[in-house]
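Q: the following comprises the amino acid sequence and a computationally predicted model.
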Amino acid sequence: MKFLYATALLSAACAVSGFAPASPAFGVANTVGKGSLSQVVRPFSAPRGRMSMTATAAVNTVKQTPHGGTLIDLMAKTDEEKAAAIAKATVTLQATPRQLCDVELLMNGGFSPLTGFMDETTYNSVVDNMELPDGLIFGIPVVFDTDDEDLQPGTTVLIKDGDRDIATIEFTDKYSPDKPKETLKVYGTSQIEHPGSLMVATQRGKYYMGGKVTGLNRPIRDFPCKTPAEVRAELPAGDVVAFQCRNPVHRAHYELFTRALDAENVEEDGVVLVHPTCGPTQADDIPGDVRYKTYEVLKEETANPKVFWEYLPYSMHMAGPREAIQHMMIRKNYGCTHFIIGRDMAGSKSSVTGDDFYGAYEAQDLAKEMSERLGVKTVPSLNLVYSEEAGYVTADEADEKNYTQMKLSGTKFRKMLRGGEDIPEWFAFKSVVKVLRDNQ
């Protein structure tokens, strides 16, 4: 009999600059996506050294408030505004894939309440305390890196993705980060066998720069990424449980996030938002365009009215507990009230020893600790296994009733996939398997 615990699969499922107190608000109506979004616009005046901006607070039917109370929107609204922003730029830079994800989430409000890349004060506050200077929780610093000695505060740069104008950044700050401290605090280790520490040490530039972002155009991606405002406009008014993943969804994942709606802290009319990340992940992950196809065929096959599917332009850090907080915060901005925390969420193994960098429940423990302050409830992932007698049940029930547990290792699954062997339907959806085989 071929074996794999569903739990091994589930462990893979689970991944400021300027801000200031809001001034009195005035209302403005806007239509986004399928619904009408009534917004509150607050003029922001930032203290010296911080950026000024305009923020929008979504007050449609969605239950969840954005992080910090306002949903940031940094997009230029007219061709004239775009032209004026571009005219200020004296330098043009091509964004790296990671920078492109960060810029997009700044532009669309996914990183609310940020209005740009973090200055040194904000960066240090997040690294040291996991919070912004005003005490608001923030998991991982959002920084713009460069090796350019000549790039200085006061410069406005045009950020491009190929020939496409994406955003401008008006730099206000330049600093030399303490990278060993950053990696130790954020990733829990400064050892470069951790993929996040390796990225900070070898892929990021010598300097970080803070500055205000003005959005021009969304990046064009394999995954169509809606903004937080667009997603909020389509969600119902009740509880919304977010499910983060970066791999194809198989049977165990589906059982996990649909059963999450039965959790005691989820209301009866709750729904699930499956929200895969589509930015850079790990080198051995399935390519983004293939993952997107698997999600789309599964969405069509299941056609579950309690399950919504959207995509997130986020670059994974594999930062374990800290990244769990970052994901909860981002999904809060997308309208989610709950977040499923998997075993060893956003975890990684040493590239040298193969040992896990985080304990299986470190992310869950930190998420529970921060849940109330963050304003997002946690839904721990069930430890599910597949049994011949009763299908998917908890491991405890299977052991108690002495059920025959079906197992299949990830290595064996990939070998069967390559060899054209039949994949058990209890393990994977046929539609997903077909996409994976067609794109090997």
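A: That came through fine.

Q: only C-alpha atoms for contact and neighbour calcs from this point on.
A: OK.

Q: how about the strands in the stretch 251-400 of the chain?
A: Ranges of strands in the stretch 251-400 of the chain, per DSSP state E, counting those that start in this stretch, are 271-274, 307-309, 338-341, 377-380, 384-387, 391-394.

Q: which parts of the longest helix along the chain are buried?
A: Counting by DSSP state H, the longest helix found in the chain is helix 288-302. For helix 288-302, burial by neighbour count (16 or more other Cα atoms under 10 Å) applies to 288, 290-295, 297-298.

Q: do stretch 340-356 as well
A: Buried positions in stretch 340-356, judged by neighbour count with 16+ other Cα under 10 Å: 340-348.

Q: mark which of those are part of helices, please.
A: Reading helices off those, I find no matches (DSSP H).

Q: just send those back as CSV, with distance to Asp163 too.
A: Supplementary listing: the buried residues of stretch 340-356 in CSV, determined by distance: Cα to Cα, whole Å:
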residue, distance to Asp163
Ile340, 38
Ile341, 39
Gly342, 39
Arg343, 41
Asp344, 39
Met345, 36
Ala346, 33
Gly347, 35
Ser348, 35
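
Q: what is the nearest of those to Pro195?
A: Checking the buried residues of stretch 340-356 against Pro195 by Cα to Cα gives Ser348 as the nearest, at 7.6 Å.

Q: the longest helix of the chain: how far from the chain's middle?
A: 18 Å (Cα atoms, centre = their mean, to the nearest Å).

Q: that one packs against which elements?
A: Counting contacts by 3 or more Cα pairs under 8 Å, 6 or more residues apart in numbering; DSSP states H and E, helix 288-302 packs against helix 430-438.

Q: which of the strands of the stretch 251-400 of the chain sits closest to Glu193?
A: Distance to Glu193, taken as Cα to Cα, is lowest for strand 338-341 among the strands of the stretch 251-400 of the chain, at 24.5 Å.

Q: which residues sit against that closest one?
A: Strand 338-341 has contacts (Cα atoms under 8 Å, 6 or more residues apart in numbering) with 14, 239-244, 257, 260, 266, 324, 328, 331, 363-364, 367, 376-381.

Q: may I ask which helix or strand encompasses Thr92?
A: In the assignment (DSSP states H and E), Thr92 maps to strand 91-94.

Q: and that strand, how far from the chain's centre?
A: In terms of Cα atoms, centre = their mean, the centre of strand 91-94 is found 26 Å from the chain centre.

Q: what residues of that strand count as buried?
A: Neighbour counts over strand 91-94 (16+ other Cα under 10 Å) mark Gln94 as buried.

Q: try stretch 379-389
A: Under the neighbour-count criterion of 16+ other Cα under 10 Å, stretch 379-389 has 379-387 buried.

Q: quick check: the two most widely separated of these?
A: Taking Cα to Cα as the measure, the buried residues of stretch 379-389 span a maximum distance of 23.5 Å, between Val379 and Ser387.

Q: hmm, Thr70 is touching Thr54, no?
A: No: shown here, Thr70 and Thr54 do not form a contact pair, counting by Cα atoms under 8 Å, at 9.9 Å.

Q: and the comparison structure, right after this:
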Amino acid sequence: MSQLIAPHGGHLVDGLVPAAEVESLKHAAGSLPSWDLTARQLCDLEMLLTGAFSPLRGFMVRADYESVRDQMRLSDGSLWPMPITLDVDQKFADAIGDARQIALRDPEGVVLAILDVEDRWQPDRALEAEKVFGTIDRKHPGVSHLLERSHPVYIGGRLHGLELPRHYDFSHLRSTPAELRALFAKLGWSRIVAFQTRNPMHRAHLELTFRAAQIAEANLLIHPVVGLTKPGDIDHYTRVRCYEKLLRHYPDQTTTLALLHLAMRMGGPREALWHAIIRKNHGCTHFIVGRDHAGPGVDSSGKPFYGPYDAQALVAEHQAELGITMVPFQEMVYVQERAQYMPTDEVKDGDTVLNISGTELRRRLQEGLDIPDWFTYPEVIEELRRTHPARHKQGFTVFFTGLSGSGKSTIANALLVRLLELGTRPVTLLDGDIVRKNLSSELGFSKEHRDLNVQRIGFVAAEITKNGGIAICAPIAPYKGSREIVRENVSAGGVFVEIHVSTPLETCEGRDRKGLYALARAGKIKEFTGISDPYEVPENPEMRIDTTSLPPDQAVQQIVLKLEALGLIRPAQ
């Protein structure tokens, strides 16, 4: 592993071993314990190996992790705001024993790197959430991932990269930090301002970035994140096609586009500081920090997680040490009388301000409504409409959850018939018992196996949904965490509708034709939901139905009305 030195950004860690050593190390990796990297870990590995996370040389050891968590600095004092850790499950941590190295593989089993096991510990993840994100509210996507989806053991150590993760999309736009630095040098660009985004760009963004480049007297790098962003964001394939169309509206030879395979944490001020360091590593001299940079929205009480300009304040505080200049910007709005976009602080009393929020844009797309030219370019809207049709044409999942005997399967079957009768889309029923027989026959009823069964159902439902079909799911799904994972996966390609069949336990037990509740109370069936195993009641489902005195046909009618209200099906004419 070496360090590259370039005119932009200082030292850059090169995490890949020399080509002559790759084959022998791959052979050696065959005898090492192997960990299959998660999607987030794959993003982090790529950033580490390419030097985007310089000065890091691997996943953090405990001393660095705790120093970053508490003080935003590595143990050597270097400024770094975000923990970069390799989390593994307890089973793997126990299995590796005293192994001094482990192999890190992609989902297809390809060895990407060897990690020197220098440290292993169990972190206090709630403390990490509080320190890094300033909250333990699970509505924060970073907190949700940390507390509900990350593994309990961290392994730290230096990386020996064998190859980078493979990408088959937009290869002409994927550049490592070293490649971008070389491009800037070739073009003769000495001042480069970077723009971070995870959303499609419209006229306001073009005006903002154009002004920022003028202020900085710099060329512009549009540097969108195409790794992991906020759940529910528009897919990166659509976004990149929109960026390419927007690029034509900048002056020639002033702007370039490159993709960043980063896993965002939505960490607000800390994340902004992190983004600035990453752009410095890519050779940029300036970085745009806008309103509520990398903010995840509001918490469970409706209050914003971060102040609108907290990120700008933190970056400004460390700007001299960072070695990259912040270009702060307020929200841009369209002033009708001037027929142009302006920062909000330049708007005068009496000016007519026009604005379309992200929520309003999604509503207009969902309902097929007009989107004015002052907001965005026609070719961008055409692309968005092509990949995000109106809601009544999108796929969706109806996910029933409730106790055994609550009426889930009965209602699901009746809903299946009703939706087939409408005939607007293909419909598939994924009933709990049927899935257990055909998809999860080898699984038991431990928490781990229950979660795996629900996630399998969610995977199939997400595939059906993103391809424009309707999935009806009816498992017990007793645990909040696995239901949230399914919601996130389905929502990436369509709409998720959770229906809690809230029929009380005593009613469910009284309906028990198979005698399962009696066997559970007698201790003959272990881990039975509602008796010897908990059912975590959904907090905010789209709908609740108690079938104690509600016939199936009436329940289905209520669901159909809900689907109509959500715009997923159109009322009968």
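A: Received, thanks. Owing to the predicted nature of the structure, the values given are computational and were not obtained by experimental measurement.

Q: would you pull the TM-score for this pair?
A: The TM-score (TM-score structural alignment, normalised by the length of structure 1) is 0.81; 375 aligned residues with a Cα RMSD of 1.8 Å.

Q: would you reformat the strands of the stretch 251-400 of structure 1 as CSV and include distance to Met316 of structure 1?
A: Formatted as CSV, the strands of the stretch 251-400 of structure 1 follow (distance: least, Cα to Cα, whole Å):
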stretch, distance to Met316 of structure 1
strand 271-274, 16
strand 307-309, 19
strand 338-341, 16
strand 377-380, 20
strand 384-387, 25
strand 391-394, 29
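
Q: Phe223 of structure 1 is nearest to which of these?
A: strand 307-309 (11.3 Å).

Q: can you give me the buried ones in the closest one?
A: Neighbour-count burial for strand 307-309 of structure 1 [16+ other Cα under 10 Å]: 307-309.

Q: other SSEs contacting it?
A: For strand 307-309 of structure 1, the packing partners by 3+ Cα pairs under 8 Å, 6+ apart are strand 271-274.

Q: residues in structure 2 aligned with the strand it packs on?
A: Under TM-score structural alignment, strand 271-274 of structure 1 corresponds to residues 219-222 of structure 2.

Q: re earlier: ok, the buried residues of stretch 379-389 of structure 1 vs Val91 of structure 1, which is closest?
A: Distance to Val91 of structure 1 across those (Cα to Cα) is lowest for Val379, with 45.9 Å.

Q: counterpart of that closest one in structure 2?
A: Aligned partner of Val379 of structure 1 by TM-score structural alignment: Val327.

Q: and Leu246 of structure 2, what does it touch?
A: Residues in contact with Leu246 of structure 2, defined by Cα under 8 Å, 6+ apart, are 201-202, 206, 377, 380.

Q: 6 Å instead?
A: Contact analysis of Leu246 of structure 2 by Cα atoms under 6 Å, 6 or more residues apart in numbering lists nothing.

Q: and it, how close does it get to Ala218 of structure 2?
A: Distance from Leu246 of structure 2 to Ala218 of structure 2, counting by Cα to Cα, to the nearest Å: 19 Å.

Q: now do the top strand by length along structure 1: distance to the chain's middle.
A: The longest strand of structure 1 (DSSP state E) is strand 164-175. From the chain centre to the centre of strand 164-175 of structure 1 is a distance of 22 Å (Cα atoms, centre = their mean).

Q: and for stretch 347-355 of structure 1?
A: How far stretch 347-355 of structure 1 lies from its chain's middle: 22 Å, per Cα atoms, centre = their mean.

Q: related to what we said a few turns ago, give me the distance between the closest residue in space to the match of Val379 of structure 1 that isn't next to it in sequence and Leu45 of structure 2.
A: Distances taken as Cα to Cα, 6 or more residues apart in numbering place Ile288 nearest to Val327 of structure 2, at 4.7 Å, with adjacent residues excluded. To Leu45 of structure 2, Ile288 of structure 2 is 26 Å away according to Cα to Cα.

Q: related to what we said a few turns ago, in structure 2, which residues correspond to the next helix or strand after the strand holding Thr92 of structure 1?
A: Using DSSP H and E, the next helix or strand after strand 91-94 of structure 1 towards the C-terminus is helix 97-108. Matched against structure 2 by TM-score structural alignment, helix 97-108 of structure 1 falls on residues 39-50.

Q: report the mean deviation for the matching stretch after fitting onto structure 1.
A: For stretch 39-50 of structure 2, the mean deviation from structure 1 after alignment is 0.4 Å (mean Cα distance after the TM-score superposition for structure 1).

Q: distance from stretch 342-352 of structure 1 to the middle of the chain?
A: On Cα atoms, centre = their mean, the centre of stretch 342-352 of structure 1 falls 16 Å from the chain's centre.

Q: can you give me the end-to-end distance of that stretch?
A: 25 Å.

Q: so for the biggest strand by length in structure 2, what gets flagged as buried?
A: Ranked by residue count and defined by DSSP E, the top strand of structure 2 is strand 153-161. By 16+ other Cα under 10 Å, the buried positions in strand 153-161 of structure 2 come out as 153-161.

Q: what's it packed up against?
A: Using 3 or more Cα pairs under 6 Å, 6 or more residues apart in numbering; DSSP states H and E, the elements in contact with strand 153-161 of structure 2 are strand 58-59, strand 86-88, strand 111-116, strand 119-121.

Q: so where is it in structure 1?
A: Taking TM-score structural alignment, strand 153-161 of structure 2 hits residues 207-215 over in structure 1.

Q: superpose on structure 2 and give me the mean offset of the matching stretch.
A: Relative to structure 2, stretch 207-215 of structure 1 is 1.3 Å off (mean Cα distance after the TM-score superposition for structure 1).

Q: residues in contact with that stretch?
A: Residues outside stretch 207-215 of structure 1 that contact it (Cα under 6 Å, 6+ apart): 74-76, 107, 116-119, 144-146, 167-176.

Q: filter the residues you listed down to the buried ones.
A: Here, 16+ other Cα under 10 Å leaves 74-76, 107, 116-119, 144-145, 167-174 buried among these.

Q: now Asp289 of structure 1. Nearest residue, chain neighbours left out?
A: Asp222 (5.4 Å).

Q: trace Arg322 of structure 1 over to structure 2, please.
A: For Arg322 of structure 1, the aligned residue in structure 2 is Arg270 (criterion: TM-score structural alignment).

Q: what sits against its match?
A: Contacts of Arg270 of structure 2 by Cα under 6 Å, 6+ apart are Pro81.

Q: and if we set it to 7 Å?
A: For Arg270 of structure 2, the contact set (Cα atoms under 7 Å, 6 or more residues apart in numbering) comprises 81-82.

Q: same question for Pro97 of structure 1.
A: Counting by Cα under 7 Å, 6+ apart, Pro97 of structure 1 has contacts Pro280.

Q: can you report how many residues neighbour Glu421 of structure 1?
A: Around Glu421 of structure 1 there are 10 other residues, counting by other Cα atoms under 10 Å.
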